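A.B. asks: Any chance you could fold what I've pasted below:
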Amino acid sequence: MTTDLINDAPTPAMASSALTVDIRAVDPARDSKNIHVWLTHPRAHYWQMTHLDESGVRDYLGAVLDSADENGWVGSVDGVDCFYVETYLPSTLIPHDVVPTGPDDIGMHLLVAPPDGDGVRGLTNQIMAEVIDFCLRPIERGGRGGRRVIVEPDVRNTAILEKNRAAGFSPVSEATIMMGEERKRALVSVCDREDFEASELVALLNREDVEVVSSDDVHLASLAATPDTYSHLNPDTFAIAQRHLVAKALSEFAHERLIAPVPATGQNAGPNDWILKIEDTGPKDAGQSEDAAEFPDGGCVTYSFTARVLPLEHWVIDEVSITRRRGDTQLGLDAQELVVELQDALDIPENLMSTYLEELASTLASSAFKLAEAVKGRRPDSTDLLTSDFQSTEAAMTEGHPGFIANNGRIGFSLSDYRKWAPENGRTTRIEWVAATREHSQLSLGQGFDEAAHTDWALSAEERELFDTRIRSAGRDPEDFHLLPVHPWQADHRLAISFAADIARGDLLPLGAGLDEHQPQQSLRTFFNRTRADAPYVKVALAVQNMGFLRGLSPKYMRDTPAINDWVAELIGTDPVFGDAGFRVLRERTALGYTGDVYHRTQETNPHRKMLAALWRENPLTVLEPGQQVVTMASLLHRDHRGVAFASELIRASGRAPEDWVRSYLRAYLHPLVHALLAHDLVFMPHGENLILILDDHVVTGAFMKDIGEEVAVLGHRDLPGDVERIRALVPGEEKALSVFTDMFDGVLRHLGGILDADGVLSSEAFWILVAEVLDHYEAEHPELAHGLAGDVDLRAERFAHSCLNRLQLRNTVQMVDIGNQAESLLYAGTMRNPVAR
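C.D. replies: Below is the predicted model of the structure:
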């Protein structure tokens, strides 16, 4: 069958194209070579045939050709073979109770060849439309004569789910489907001729004013028209976000021993099958009570899933396997409902329950938005990140904190705020500035800085001239003020309201937006300057509730921040162990805070005291060697919308053995931080956002530590300068060791080891052997420091206290810990076996 896409009347979707598409029956002898290349490409992993050689593909196609229930077809565009289609009798694959099917229904699988170079713009969308038309077109006109097309893609295949939705498919139900000896969790969906012709895909291809991005099976056409504000909140996309967050919640709640799944029993239960039964103990209205009486076990809810439990009680859950039932009734997955079902077990205070649920809602909405943008080709995948620049990688992160469930709360942001200032959108903005009288503000300067040097560093010459002009036009003298940057959200929501009196009496003079473009970082309130290559980061206050805190910045802390940074930098810079590991700090060189407001005259501290302050931090790009690349360490825990891990892609691209790659990473990350603790009683907050990794040929060779002023501590009695004394926190040796056990082992390495194990790159056992190897080497090199300066730290202890993050947020989602006394705020769940115990 040959169709000229510009003239074929039955397919209005083709009106704007001039490509000729041919679909013919598969010929195993002729087609196995091409189809083998397509099926074994990483993008085709959902076909579960990447392991086949060409002979195996030929045998597979022969079996399809000989089958009475399925047919294979090869498609070409302008004479070049570039896609493979299978049509089949749906009743042979899809359970009848999921979709009752008849002889006029037709099942369909589509595989588009990986693009050659940049590909053809819009090609995949036109192929998709042609194949659906082929399935629905009457037999006498060269089609398959289907009444409906039925598809059953893997629920994890977000790209094809979105493409199906755009083509007019409506989801019916999730179902477990056997593919040979393998099972998959599928989203069964249907589409008839009317659905297809009314679809977004047909409308898109009929438009001549739309630029179509393309070119492979994970990209969807991007509408040039104004986007639908709520388009990411469609059922298909949100269901994927829900499934992912439910999997994470089950995993992390089990890790923190808030829930206790038990092995599944029964004839069909496998060794990795688990059950979580939740008794229906929550409040019910009359209708709910009656419903519960109809079910066994009083209406309790049961979660079933497949999972492996790795060291550090790390649950690697197969998202596809999760089901939720009440009695025999299967229910949809819903992260907020899960928390409500678990409210007693999670021990969330009733007065904070709705706040936590709102943070979950925001986290889900953020995930859905990022997913929808990714399947439209608007976000880089893990392969793209191998060659992306620093800030593209920063904006590509999707997960947030790997341990916290509600990690994208951002309560206070509207949808338009989210689109402008959420770091994952990668948009730039111009920071607002306010002039603060010197009498009520303090500028703190690090070593080697005077005020003129600070001003030259923090602002461009054009900005300084602009703001001086605006101050003079207000009848004031620029010499009477310090220039303070303010987050645009903060300026809009707080400056003219919370600080109205300060503006009225002239202590604060709003100056408007600066001229430099800044990009928000993962930490939400930090900006990277995209206009001036040598400019510093700037960190500002942001009165938005996110992950257990209002994201303020304390003027009191800012006074000592440069001095603390200089002291830490001097210690790091003069110890050769750090230099040998490629470990450096990004100093916060200058800081500024305003204290003239009434909130600073109350008897006790309050969040309003932390609404007008800023610090300026060094830029890592100014000290890189030629050829080096930098990425946020959070990227090592990143999976893209296809499920592909960036860490696994880095190892593949490096050409190094996985063991060697991990050794190099641990040498740059774990080794220097262990040395800081054991040799100096110095600890940082070393989570993914706080380190920037240096890559040489995709291998980690060094690291920058940042966020020093607020998140560093000295845990011993060593001498400290007076202006550094506030970072001292005397704790016993077991608590000192938690800076490694909790912050690095549990907070970072547990997740990375799980990713590499799940991807088949490196087993978890081998991973933790490499971690132990780092400690062995350190002890061999520094035997006198193996147990720290006071001899009270044992990093090879059999067990350690299990400090839990989600328990903190669940206890108080508004303020997780007392910043001034964090150790006393921690919550524990017994002890945990040390994976590197002697």
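
A.B. asks: Every contact and neighbour count from this point should use C-alpha atoms.
C.D. replies: Fine.

A.B. asks: now the strands: where do they sit in the stretch 651-800 of the chain?
C.D. replies: Assigned strands in the stretch 651-800 of the chain, in chain order: 682-683, 691-696, 699-705, 713-714, 799-803 (criterion: DSSP state E, counting those that start in this stretch).

A.B. asks: From Asn834, how far out is the closest residue in space to His680 that isn't next to it in sequence?
C.D. replies: Once its chain neighbours are removed from consideration, His680 has its nearest residue in Leu789; the separation is 7.2 Å (CA to CA, 6 or more residues apart in numbering). Using CA to CA, to the nearest Å, Leu789 is found at 22 Å from Asn834.

A.B. asks: for comparison, sequence B:
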Amino acid sequence: MSTDKYWKQVNRTLLVKSLAELCYEQALIAKDEGAGRYSVTLKSGVIYSFKGQLTVWDWLLIDAQTIERQFEGQALPADDAAQFFIDASEDLEATSSTLGNLLHELANTLVADVVLLQKREGLDAQALATLPDEQLQCLLDGHPKAMVNKGRIGWGAQEFNAYGTEAAQGVRLLWLAVRRDLAVSGNSEQWDWPQLLAESLDEAQLQQLDRACREKGVSWQEFLPLPVHPWQWQHHIRQHYAQQIFRGDLVLLGEFGDSYLPQVSLRTLSNLERPRALHVKLPLTVLNTSCYRGIPGKFMRCGPALSEWMQSLCDRDEQLQLRGTGILQEVAGLHVPHSHQESVEGTPYRYRELLGATWRQSPAGLCAEGERHLLMAALLQKDAGGKSVAAALIEASGLSVEAWLTHLFDATVVPLYHLLSRYGIGLVAHSQNLTLVLRDNKVVRVLLKDFQGDLRLAQGEFPDRADLPESAAQVLDQLPANYIIHDLFTGHFVTVLRYLSAQLMTEIGLGELEFYGVLAKVLRRYQKSAQQDNADMTERFQQFNLFRPHIERVCINRVRLRQGYDDSAERPVPIVGGDLTNPLWLAEQESQQNQPETASALEA
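C.D. replies: So this is what the prediction gives:
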């Protein structure tokens, strides 16, 4: 394929994605012209027309090969994503400044997408499905919901080629020594700081580090070790923390240790040389998928205790134990506040998240013999022919699609719903926060991660979480039940299952309501079991009702368009649009119509 064809293909793909998401978020309106054709008329006078199919989520599946741009009586194939945003800017209420910055993010995303197309060439879905998780993450398209998901404002071509996920290049970390009284830190009793160093450095490298410490007068009784991404050091830490560096409170020791591979989340790094070693999550002050990718300091002290407590729930709770649910524990965290920025009320949040690290368990270290791990985001990845990794795994498993999905839902959705209903714990479980464990190509359990801002608590009395560590209770957000349920509805159903159900409908003809009918049966079976164990769960299932007829439509892309790119003291907050008809409710309604004598296992 010529480079021009690559460029047109990624433009057309991103244009289709953006048009579909903006219509879903009700920023644009698609008119049904009949015979499966739709049109979007913009205030600029431009019309985009295409063939498409409206899904159960009120979201359009657009045939990319049919999209046309009509203007002043001329219709041409549409393959310029930037032109689309220019055409739609008035409808999107985007200022010139917002549009200019959006086009910057768009250009970065398109260039990265071309690289991914080239790297996946020759790899069909079966080949992708057999790759090790860490390698496959470097080939994934990324967030399906965020329009410009590789914006990375702050990086140029050199950084993309050296540190971008799709570059798949090993990164060696710089190590700092931080005076203990400057740092906010926490670590599990099972992990002390020498052990954390040994996860990244072999014996010879540890000796080199010790020599550097002696030369620079660093004693680990007074200092703590802190890895830093080389780009973050060069572009932010040397300047922002110059006072601490000149005073000798922050000491650069040098580059040491193993090479690390950037994962799909960009700032999480896996050990290239020792896959079972701890992952390291480092701040990168680049704007990517709606916010700057820093690390908030408020979770550092409680992270290890919260992780341990979550794992204790998995170990002692019968429903979680039955499903083998596990936690990728954050075993240590360290944050260095910026003394001056912290004293400025309302300072941009990115200045509060510049320097720190989180150490987290590797899924490779938690897999038994015969098991392998896979980021849930990988299920959605398609090859050049449009076949997905999910379809390849279903074929390889030898199971029917319904049986395979039953395993998937029981291993993933049920634990998330159980944590919500019994403990009032909401996890924003998008596809990059869920690691699937597979055996014989079927999903047998899930590993949960990323509790820094993606774990919230429901308000109210939940006796079963009474032993939540106080350090965590003080910093975790508490929200009403009707808000927290969206961590599952929007965070998982809309952000993951919406795409998976559409993909399987397109590929293998599985009806969307059949897909959600399987999910409904799995959830009803779980509810019946949980009620037998605990009568109080009936009231909880009414409080967190997944089967209500309508759910709120939560919009993320409109946030950036409305807020623009100005600095803010807090991370962006989603916007709520018009209601959606709940596919779970629809699936049960259809089932009851087909079998009127069968009553629901539990009244919604």
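
A.B. asks: What is the neighbour count of the counterpart of Leu584 of structure 2 in structure 1?
C.D. replies: Leu584 of structure 2 maps onto Val836 of structure 1 when the alignment is built from TM-score structural alignment. The number of residues packed near Val836 of structure 1 is 19, by other CA atoms under 10 Å.

A.B. asks: do Tyr60 of structure 1 as well
C.D. replies: Number of residues near Tyr60 of structure 1 (other CA under 10 Å) recorded here: 15.

A.B. asks: Does it lie in a helix or a strand, and which?
C.D. replies: Secondary structure from DSSP states H and E places Tyr60 of structure 1 in helix 54-66.

A.B. asks: which residues in structure 2 does whichever helix or strand comes after that helix match up with?
C.D. replies: Scanning forward in sequence from helix 54-66 of structure 1 by DSSP H and E, the next helix or strand is strand 70-77. Under TM-score structural alignment, strand 70-77 of structure 1 corresponds to no residues of structure 2.

A.B. asks: what's the angle from whatever helix or strand comes next after strand 70-77 of structure 1 to helix 54-66?
C.D. replies: For strand 70-77 of structure 1, the succeeding helix or strand toward the C-terminus, using DSSP H and E, is strand 80-88. Strand 80-88 of structure 1 and helix 54-66 are oriented at 50 degrees to each other (axes from the mean of the first three to the mean of the last three CA atoms, to 10 degrees).

A.B. asks: all helices of the stretch 301-450 of structure 1, in order?
C.D. replies: Counting by DSSP state H, counting those that start in this stretch, the segments of the stretch 301-450 of structure 1 that form helices are 335-341, 343-346, 350-375, 382-385, 390-396, 415-421.

A.B. asks: Quick one, which of these gets closest to Gly548 of structure 1.
C.D. replies: Ranking the helices of the stretch 301-450 of structure 1 by distance to Gly548 of structure 1, with CA to CA as the measure, places helix 350-375 first at 9.2 Å.

A.B. asks: so what secondary structure elements neighbour the closest one?
C.D. replies: Of the remaining helices and strands, those touching helix 350-375 of structure 1 by 3 or more CA pairs under 8 Å, 6 or more residues apart in numbering; DSSP states H and E are helix 158-166, helix 235-255, helix 335-341.

A.B. asks: nearest to Glu588 of structure 1, of those helices?
C.D. replies: Scanning these with CA to CA as the criterion, the closest one proves to be helix 235-255, at 33.7 Å.

A.B. asks: quick one: buried residues of that closest one?
C.D. replies: For helix 235-255 of structure 1, burial by neighbour count (16 or more other CA atoms under 10 Å) applies to 236-255.

A.B. asks: just stretch 202-209 of structure 2 next, same as before
C.D. replies: 205-206, 208-209.

A.B. asks: got it, and stretch 302-315 of structure 2?
C.D. replies: 302-311, 313-315.

A.B. asks: Give me the neighbour count for Leu509 of structure 1.
C.D. replies: Leu509 of structure 1 has 21 neighbours, counted by other CA under 10 Å.

A.B. asks: Just give me the match in structure 2 for it.
C.D. replies: Matched to structure 2 by TM-score structural alignment, Leu509 of structure 1 sits across from Val251.

A.B. asks: again, but for Lys420 of structure 1
C.D. replies: Applying TM-score structural alignment, one finds that Lys420 of structure 1 aligns to Ala162 in structure 2.

A.B. asks: neighbouring contacts of stretch 303-316 of structure 2?
C.D. replies: With CA atoms under 8 Å, 6 or more residues apart in numbering as the test, stretch 303-316 of structure 2 has contacts from 186-188, 320-321, 324-333, 451-452, 468-469, 472.

A.B. asks: Please tell me which residues of structure 1 that stretch aligns onto.
C.D. replies: Counting by TM-score structural alignment, stretch 303-316 of structure 2 falls onto residues 561-574 of structure 1.

A.B. asks: Same question for stretch 174-181 of structure 2.
C.D. replies: By TM-score structural alignment, stretch 174-181 of structure 2 lines up with residues 432-439 in structure 1.

A.B. asks: got the contact list for that stretch?
C.D. replies: The set of residues external to stretch 432-439 of structure 1 that reach it, using CA under 8 Å, 6+ apart, is 471, 480-488, 491, 507-514, 594, 596.
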